[in-house]
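# Okay, here's the prediction I keep looking at, along with the sequence it came from:
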Amino acid sequence: MKTKVLILGAGGAIARHVISALQKNSDIVLTLFARNAEQLHVESSAKIIEGDVLNKEDIGTAVKGQDIVYANLSGPVDQMARSIVATMNTHGVRRLIFVTALGIYNEVTGEFGEWNNRMIGAELVRYRKAADVIENSDLDYTIVRPSWLTNKDETDYETTQKGEAFRGTEVARKAVGTYIAAIILHPGKDVKASVGVNKPGIYGDKPAFY
């Protein structure tokens, strides 16, 4: 049986890596949702929907009939999380993968944690609210918390679970995409979990590119 996967925010850099990893898999049927469909350059038979996650009709049309929803969004992500959870409940779709950010639980310790809060502390409030909405739902969710992102052509990553200290200062977008694709292919992985993703062995007070 084929697995129907909806990608919200399909024009984003991480999402593009996920699409690349999945688009030639004959067992996966992709639906790509973006505010601007012209941003999508996909060499596959994926269905493309242009719309707004906060528009009830748009998101309802996209979610209906899917098996897995993967959301990689920016902006008012807390409102978006509420919209997605409500729509998935309405249509009986259970599996959600939702990307947030490192630091939403104050899990980044030491000088790196202080630096991270200075850099993105204001944004973390929205991401934490989004995570709270998802964690308080009945969905089979995985919240993904990537470290600071690079465009390196590498797929190495390690993970930490909620409640564990987050150490790694960076990770490649391609590596995060590899992790997310692995969840989509094995949807029993990291269910009802909030997972930090970083490059192994790269630790310090801030990312090397700052």
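Alright, I've got the coordinates.
# alpha carbons only for contacts and neighbour counts from here, please
Will do.
# And the residue most central in space within the chain, how far from residue 143?
Nearest to the mean C-alpha position of the chain, by CA atoms, centre = their mean, lies residue 99 at 2.6 Å. According to CA to CA, to the nearest Å, residue 99 stands 6 Å off from residue 143.
# what does residue 43 give?
Distance from residue 43 to residue 143, counting by CA to CA: 28 Å.
# out of those two, which sits in the busier spot?
Taking other CA atoms under 10 Å, residue 43 and residue 143 do not tie; residue 143 has more neighbours (26 against 10).
# Now do the helices in the chain.
Along the chain, counting by DSSP state H, helices occupy 13-22, 56-63, 77-91, 110-135, 173-185.
# what comes up buried for the shortest one?
When neighbours are counted by 16 or more other CA atoms under 10 Å, the buried residues of helix 56-63 are found to be 59, 60, 62, 63.
# by contact count, what packs against that helix?
helix 77-91 (3 or more CA pairs under 8 Å, 6 or more residues apart in numbering; DSSP states H and E).
# now what about the helix it packs on, what contacts it?
By CA atoms under 8 Å, 6 or more residues apart in numbering, the residues outside helix 77-91 that reach it are 53-54, 56, 59-60, 63-65, 94, 126-131, 133-134, 137, 139.
# let's bring in a second model and compare:
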Amino acid sequence: MKKVIILGAHGKIAQIVTRQLLTEDIKQTLFLRNSARLRLEDPEKESIVEGTATSLFDLEQAMTDVDIVYANLAGKIVEEAQNVVAAMKAKNVKRLIWISTLGIYDEVPGKYGEWNHEQLDGGYLESYAEAAKVIEASGLDYTIIRPAWLDDKDEIDYELTNKDETFKGTEVSRTSVADLVTKIILDPKEYIGTSLGVNKPNTDGDKPAWYR
């Protein structure tokens, strides 16, 4: 049975991934700060570990006998990236799926790119860009995922762009991002060493249509 640890397991995308994986032959370790925030649906396939990604000790303890790390983190993201890389190397785990954000390569064009900078500059975008550099220099089998602005629509509808391509679209559903993560977990040889922009097709504009 393949073993996956989900860091930041209480996140909305992470919870969708968790539900999707319950139908698969996969053992999940759900790692989060407050274990009381989650309930197990299938104790034979899931376990909960309380810890923080700012603690290298917590991460190393949780990564024992793990095949894939899926990181859905926020907060002190650079420190967390450094700790995740260090823990994975200490535990000889190679495969990492890392959720980032759009704009870390200044790849978002036009008025939308300007608006995205206005919303995210001042620490957030810079930190995620620095964390991505940590991941890319790690030597791990990583996939970085850069979603457009997220919504909670119950739909799977997305397209991908690579790191060296102009970002497309303005929005995407969390369900779509979860679908991509799930597909990579099920076929971990896909998208190794890539940084993928994720957007809903035909949503170009100056900002997401739902944003006011």
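All right, it came through fine. Every value quoted in this text rests on a predicted model; they were computed, and no experiment measured them.
# tm score of chain vs chain?
Scored by TM-score structural alignment, normalised by the length of structure 1, the superposition of the two chains gives a TM-score of 0.97; 208 aligned residues with a CA RMSD of 0.8 Å.
# And the helices of structure 1: which comes nearest residue 194 of structure 1?
helix 110-135 (8.5 Å; CA to CA).
# relative to helix 77-91, how tilted is the closest one?
30 degrees (axes from the mean of the first three to the mean of the last three CA atoms, to 10 degrees).
# So which other helices or strands are in contact with helix 110-135 of structure 1?
Contacts defined by 3+ CA pairs under 8 Å, 6+ apart place helix 110-135 of structure 1 against helix 77-91, strand 140-146.
# If we use 10 Å, what do you get?
Helix 110-135 of structure 1 sits against helix 77-91, strand 95-99, strand 140-146, strand 193-198, with contacts defined as 3 or more CA pairs under 10 Å, 6 or more residues apart in numbering; DSSP states H and E.
# With respect to residue 118 of structure 1, which of those lies nearest?
Counting by CA to CA, residue 118 of structure 1 lies closest to strand 140-146 out of those; the figure is 17.2 Å.
# And the closest one against structure 2, how far off on average?
Its aligned residues in structure 2 lie a mean 0.3 Å from strand 140-146 of structure 1 after superposition (mean CA distance after the TM-score superposition for structure 1).
# Name the residues of that strand that are buried.
Here strand 140-146 of structure 1 shows 140, 141, 142, 143, 144, 145, 146 as buried, counting by 16+ other CA under 10 Å.
# what's the first one in contact with, if anything?
When contacts are counted by CA atoms under 10 Å, 6 or more residues apart in numbering, residue 140 of structure 1 is found next to 68, 93-97, 134, 187-188, 190-193.
# Can you tell me what it aligns to in structure 2?
Superposed on structure 2 with TM-score structural alignment, residue 140 of structure 1 falls opposite residue 141.
# Identify the residue nearest residue 166 of structure 1 in space, chain neighbours excluded?
residue 108 (4.9 Å; CA to CA, 6 or more residues apart in numbering).
# Quick one: neighbours of the one you found, just the number.
Using other CA under 10 Å as the criterion, residue 108 of structure 1 is surrounded by 22 other residues.
# shouldn't it be in contact with residue 162?
No: Residue 108 of structure 1 lies out of contact with residue 162 (CA atoms under 10 Å); the separation is 11.1 Å.
# got a list of what residue 199 of structure 2 touches?
102, 146-150, 157-161, 167-173, 176-177.
# please redo it, this time with the cut-off set to 7 Å
Contact partners of residue 199 of structure 2, counting by CA atoms under 7 Å, 6 or more residues apart in numbering, are 147, 148, 158, 159, 160, 168, 169, 170, 171, 172.
# Would you check how far apart residue 72 of structure 1 and residue 29 of structure 1 are?
Counting by CA to CA, the gap from residue 72 of structure 1 to residue 29 of structure 1 is 18 Å.
# How about residue 163 of structure 1?
Counting by CA to CA, the separation of residue 163 of structure 1 from residue 29 of structure 1 is 34 Å.
# In terms of neighbours, single out the busier of these two.
residue 29 (20 against 11).
# what residue of structure 2 takes the place of the more buried one?
Per TM-score structural alignment, the equivalent position to residue 29 of structure 1 in structure 2 is residue 27.
# Is that match in contact with residue 3, as I believe?
Yes: applying CA atoms under 7 Å, one finds residue 27 of structure 2 in contact with residue 3, separated by 4.7 Å.
# got the end-to-end distance for stretch 68-82 of structure 2?
End to end - CA to CA - stretch 68-82 of structure 2 spans 17 Å.
# mind checking how far it is from the chain centre?
Remark: stretch 68-82 of structure 2 is offset 9 Å from the chain centroid, using CA atoms, centre = their mean, to the nearest Å.
# What residues of that stretch count as buried?
Neighbour-count burial for stretch 68-82 of structure 2 [16+ other CA under 10 Å]: 68, 69, 70, 71, 72, 73, 77, 78, 79, 80, 81, 82.
# ok so, going back, in contact with the residue nearest to the centre of structure 1, which residues are there?
Per CA under 7 Å, 6+ apart, neighbours of residue 99 of structure 1: 71, 72, 143, 144, 145.
# what do you get for residue 16 of structure 1?
Counted by CA under 7 Å, 6+ apart, residue 16 of structure 1 has contacts residue 10.
# Could you find the counterpart of it in structure 2?
With TM-score structural alignment as the criterion, residue 16 of structure 1 matches residue 15.
# Roughly how far does that match sit from residue 161 of structure 2?
In terms of CA to CA, residue 15 of structure 2 sits 25 Å off from residue 161 of structure 2.
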